[in-house]
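In: Task: produce atomic coordinates for the following.
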Amino acid sequence: MGRLFAVHLEGRVYSCKHCRTHLALCEDIVSKSFQSRHGKAYLFSKVVNVSLGEKEDRNMLTGIHTVADIFCVGCGSIVGWTYETAHEKSQKYKEGKSVIERFKVSGPDGSNYWVSREAHISGSDADDV
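Out: Model (predicted):
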């Protein structure tokens, strides 16, 4: 395996809570109203330092979407997913955007989000942006 060259972001950054690799900027948040199986999740217009998993169709709260899990390139932990295709016309705005699960990252102020027992829900996205 070759040497890892990670992108270093300037500004208010979300980073992997395990290895501190930069993942996204606050200014690239499209929505904070998304949900994952583990609680809060944010939709970003752009993410960096991630690798894509296999594409698969998933039945989510807003219908079937073709998604690929995204992994931190620093430590390999799964941090969210990216939308490849939205099958519902009203969900097309998600295509090409990525969701990062809040409990997988450190916030711009260095804070971590801890999952409560009540946060486990079915589905993986939110209806409103």
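
In: contacts, neighbours, all on C-alpha from now
Out: Noted.

In: How about the contacts made by L4?
Out: Taking C-alpha atoms under 8 Å, 6 or more residues apart in numbering as the criterion, L4 is in contact with 73-74.

In: Check the gap between it and A68 for me.
Out: With distances taken as C-alpha to C-alpha, to the nearest Å, L4 is found 22 Å from A68.

In: C26 now?
Out: Separation of C26 from A68 (C-alpha to C-alpha): 22 Å.

In: More neighbours: these two, which one.
Out: Taking neighbours as other C-alpha atoms under 10 Å, C26 and A68 compare with A68 leading, 21 against 13.

In: tell me the SS of that one?
Out: When classified by DSSP: H, G, I helix; E, B strand; the rest coil, A68 comes out as strand.

In: The residue most central in space within the chain is in what secondary structure piece?
Out: What sits nearest the mean C-alpha location of the chain, by C-alpha atoms, centre = their mean, is I100, with 1.8 Å. Using DSSP states H and E, I100 maps to strand 98-101.

In: Pull the distance from the helix or strand that that strand is followed by to the chain's centre.
Out: Next helix or strand after strand 98-101 toward the C-terminus (DSSP H and E): strand 105-106. Centroid separation for strand 105-106 versus its chain: 11 Å, with C-alpha atoms, centre = their mean, to the nearest Å.

In: Alongside the first, I'd like the structure of this one:
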Amino acid sequence: MGRVFVLTLEGKIYSCKHCGTHLALTDDVVSKSFHSRHGKAYLFSKVVNVTLGEKDERMMMTGSHVVADIFCVQCGSIVGWKYETAREKSQKYKEGKSVLERFKISGPDGSNYWISHGVHIGGSDADDG
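Out: Alright, predicted model coming up:
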């Protein structure tokens, strides 16, 4: 197993819900208006303590993207995905950024997020509306 980074800004850390491994800082949130097939998600400019899965082209709400699932390095849980390539010019800002699904992380205050009922099951992507 690789080295696990410990983020030190108390109260400003998003962690893996399953094992508590630090994943991102609140300062690295780019957008809180993203959606996944399980509910809300956050777009981050930087995440740590994750490994990348295979690259895969996926049709999402905002078009075709090449993405890779991201997994917690400590417990192996899938926690979101990373945008590798965006096909639409207007979506290029997502490239190199990562999405963490809220129900798979603990918030900075230690709270857990849960799947909301009535969630649309379909492609994952930002709510551009």
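
In: which residues sit in contact with the nearest residue to K94 of the second structure once chain neighbours are set aside?
Out: Using C-alpha to C-alpha, 6 or more residues apart in numbering and skipping residues adjacent in sequence, the residue nearest K94 of the second structure is Y83, 6.1 Å away. Applying C-alpha under 8 Å, 6+ apart, we find Y83 of the second structure in contact with 65-68, 94-98.

In: Please apply the same query to V48 of the second structure.
Out: By C-alpha under 8 Å, 6+ apart, the contact list for V48 of the second structure reads 5, 22-24.

In: Can you tell me which of the residues you listed lies closest to Y42 of the second structure?
Out: For those, the residue nearest Y42 of the second structure by C-alpha to C-alpha is A24; the value is 10.5 Å.

In: Check whether the closest one sits in a helix, strand or coil.
Out: Going by three-state DSSP: A24 of the second structure is strand.

In: So it versus N49 of the second structure, what's the distance?
Out: Distance, A24 of the second structure to N49 of the second structure, using C-alpha to C-alpha: 9 Å.

In: Look at the two and report which has more neighbours.
Out: Between A24 of the second structure and N49, counting by other C-alpha under 10 Å, A24 is the more crowded of the two (25 against 20).

In: thought that one was touching T8?
Out: No: the pair A24 of the second structure / T8 is not scored as a contact, 10.7 Å apart, by C-alpha atoms under 8 Å.

In: quick one: the strands in the second structure?
Out: Applying DSSP state E to the second structure gives strands spanning 13-16, 22-25, 29-36, 39-44, 50-60, 63-72, 78-86, 98-101, 105-106, 125-126.

In: can you put those in JSON lines and add distance to I115 of the second structure?
Out: Output for the strands of the second structure, formatted as JSON lines (distance: least, C-alpha to C-alpha, whole Å):
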{"stretch": "strand 13-16", "distance to I115 of the second structure": "15"}
{"stretch": "strand 22-25", "distance to I115 of the second structure": "19"}
{"stretch": "strand 29-36", "distance to I115 of the second structure": "10"}
{"stretch": "strand 39-44", "distance to I115 of the second structure": "6"}
{"stretch": "strand 50-60", "distance to I115 of the second structure": "19"}
{"stretch": "strand 63-72", "distance to I115 of the second structure": "19"}
{"stretch": "strand 78-86", "distance to I115 of the second structure": "13"}
{"stretch": "strand 98-101", "distance to I115 of the second structure": "10"}
{"stretch": "strand 105-106", "distance to I115 of the second structure": "11"}
{"stretch": "strand 125-126", "distance to I115 of the second structure": "16"}
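
In: From those, pick the one with the highest average neighbour count.
Out: Highest mean neighbour count among these (mean count of other C-alpha atoms under 10 Å): strand 98-101, with a mean of 27.
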